[in-house]
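no sequence on this one, just coordinates:
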């Protein structure tokens, strides 16, 4: 029988990976990859907060890709429905509420952060972030509804703070920081998005234009980033059963910007998640 990891063991392993007091960390995580932990995701969260200390901040994506009629998640939900059933489904979609709307596909650890009493969450109805710690409010405030992951999003604040990215049992294909590189190329492709919001107390559809997000090649981008990065830019280790990486947010974004310019002459927006 697989032994349960204790909170102290998780803390020790995260410290070896490089989590330090006062840091700001954007985390993507898979508890399934970590394995059995005594106390579950709460113990992992406690370990991270203990290491970051009172001056540190933990940030997680709390995206709601199914709050849309332009996303792949939405298309999967309505697959096989009649035209009438599709219309009814869209009419019954609830508006995004940062206080109560659960994230979609972000994992139980991200949801544990989102549901924490002291967490704050940004207001974007499709690509929100939740944060805990000293800089939580600064990171999450001002997330414009027409900017998924660009200069008016928490990613830009994390870049300015020289944060780190923790990939806890997940690969580079989950590295949201790379999306900021998409915004920083010259004249990135754009597309229309639609989602459900509540404005002036009324449920309504919100349509806007933003960069055409595409994570389909992030795995390859990450492999190249890791291969050419200077020593220390990507730290590798294990937490429980999970292979983990801790990387420089600034280095990841800067490399993504140059890599995307070289490797994406055409073909942006192939994977509409929002």
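Arrived safely, thanks for sending. Keep in mind the model is a prediction, meaning the values are calculated, not measured.

drop to CA atoms for contacts and neighbour counts, all remaining ones
Will do.

in the stretch 101-250 of the chain, which spans are helices?
108-114, 136-140, 154-160, 177-183, 218-228, 249-263 (DSSP state H, counting those that start in this stretch).

Just give me how far the first one sits from the chain centre.
In terms of C-alpha atoms, centre = their mean, to the nearest Å, the centre of helix 108-114 is found 11 Å from the chain centre.

For that helix, name the packing helices and strands.
strand 24-29, helix 40-52, strand 57-61, strand 129-133 (3 or more C-alpha pairs under 8 Å, 6 or more residues apart in numbering; DSSP states H and E).

Which residues in it does the neighbour count mark as buried?
108-114 (16 or more other C-alpha atoms under 10 Å).

Pipe those into TSV and attach distance to residue 170 per row.
TSV is the format used below for those (distance: C-alpha to C-alpha, whole Å):
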residue	distance to residue 170
108	13
109	13
110	13
111	16
112	17
113	17
114	19
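
Indicate which one of the helices and strands packed on helix 108-114 is closest to residue 165.
strand 24-29 (4.8 Å; C-alpha to C-alpha).

alright, now check it against this:
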């Protein structure tokens, strides 16, 4: 069984600082047996990043749609795992108002970070995923890979990559804490496994130092630098706007320098 101290030490080993801004994608099952279970994992993360900003995706794209048009951020469960749902219940945690791609955060800058997240696309440049670049955030993938990297959806949106969003928005309403409702129309991601292709970015990210590996409990982890990841991906998309449309590997010549002997 992993104690909280053991997990905290693993965060240090991965190079994290308590003042970091960190977005966590997670698989609780991958971590193994932990002191106090999933709540213990949250205890560790919240305590460790007490001087920074801790963020979890709390997406609801799975259930929100034409048949469910009112998003209640205080009560709507996330569709992305146990840790985000438990995180939502923690004292001091706030949630953004995006009807399909909300995030939750705790930290001194959480109010500013979560503000203005109701624009018309899932991961727009000035919303919570675009702000990861501005906040020079780190991305921690606990037991999951690049197919869960929502930040890459955002990078593709900045480049206006074709065939990513629906032709028309869905007109949602968001329930506010005072009971009023706010209009929040947003386009949706097209179905068809867009993010599955993001796994091809794993090797380039690792080779160029945009990302490194680590361990959290039993879980294999990736730790990414949002700025470096975005800049490299933007460069690839400038080379070929369709490069993330399929599973073909990224051309090695785009990121590996050949040595002349």
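On my side now, so go ahead. Keep in mind the model is a prediction, meaning the values are calculated, not measured.

related to what we said a few turns ago, of the helices of the stretch 101-250 of structure 1, give the one that comes closest to residue 34 of structure 1.
Of all the helices of the stretch 101-250 of structure 1, it is helix 108-114 that lies closest to residue 34 of structure 1, at 11.1 Å by C-alpha to C-alpha.

how about the closest one, aligned to which bit of structure 2?
Counting by TM-score structural alignment, helix 108-114 of structure 1 falls onto residues 82-88 of structure 2.

cool, and stretch 147-161 of structure 1?
Under TM-score structural alignment, the match for stretch 147-161 of structure 1 in structure 2 covers residues 121-135.

contact partners of that stretch?
By C-alpha atoms under 8 Å, 6 or more residues apart in numbering, the residues outside stretch 121-135 of structure 2 that reach it are 21, 98, 100-103, 113-119, 138, 150-151, 153-155, 157-158, 186-189, 226-227, 230.

One more pass at 7 Å, please.
Residues outside stretch 121-135 of structure 2 that contact it (C-alpha atoms under 7 Å, 6 or more residues apart in numbering): 21, 100-101, 113-114, 116-117, 151, 153-154, 157-158, 186-188, 226-227.

Filter those down to the buried ones and hand me the PyMOL line.
The buried residues among those can be selected in PyMOL (16+ other C-alpha under 10 Å) with this line:
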select buried, resi 21+100+101+113+114+117+151+153+154+157+186+187+188+226+227
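
before we move on, back to that, tell me which of the helices of the stretch 101-250 of structure 1 is the most buried.
helix 177-183 (a mean of 24; mean count of other C-alpha atoms under 10 Å).

now that helix: which residue numbers in structure 2?
On the basis of TM-score structural alignment, helix 177-183 of structure 1 is assigned to residues 151-157 in structure 2.

Leaving out chain neighbours, which residue sits closest to the most centrally placed residue in structure 1?
In structure 1, the centroid-proximal residue (C-alpha atoms, centre = their mean) is residue 61; its distance is 3.2 Å. Leaving out its chain neighbours, the residue that sits closest to residue 61 of structure 1 by C-alpha to C-alpha, 6 or more residues apart in numbering is residue 129, at 4.5 Å.

Tell me where the stretch 51-200 of structure 2 has strands.
Listed in chain order, the strands of the stretch 51-200 of structure 2 (DSSP state E, counting those that start in this stretch) span 53-57, 70-71, 94-95, 103-107, 138-142, 170-175, 181-186.

Adding distance to residue 124 of structure 2 as columns, could you present the ones you listed in a markdown table?
Supplementary listing: these in a markdown table, determined by distance: least, C-alpha to C-alpha, whole Å:
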| stretch | distance to residue 124 of structure 2 |
| --- | --- |
| strand 53-57 | 15 |
| strand 70-71 | 19 |
| strand 94-95 | 17 |
| strand 103-107 | 13 |
| strand 138-142 | 18 |
| strand 170-175 | 16 |
| strand 181-186 | 10 |
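
For residue 41 of structure 2, find the nearest of those strands.
Minimum separation from residue 41 of structure 2 across those (C-alpha to C-alpha) falls at strand 138-142, 11.2 Å.

ok now stretch 217-225 of structure 2, how far from the chain's centre?
14 Å.

do the same with stretch 115-131 of structure 1
Its chain's average C-alpha position is 11 Å from that of stretch 115-131 of structure 1, according to C-alpha atoms, centre = their mean.

Aligned against structure 2, show me the partner of residue 124 of structure 1.
For residue 124 of structure 1, the aligned position in structure 2 is residue 98, judged by TM-score structural alignment.

residue contacts, that match?
Residue 98 of structure 2 makes contacts with 117-118, as judged by C-alpha under 7 Å, 6+ apart.

Look up how far residue 45 of structure 2 lies from it.
24 Å (C-alpha to C-alpha, to the nearest Å).

what do you get for residue 222 of structure 2?
For residue 222 of structure 2 relative to residue 45 of structure 2 (C-alpha to C-alpha), the value is 16 Å.
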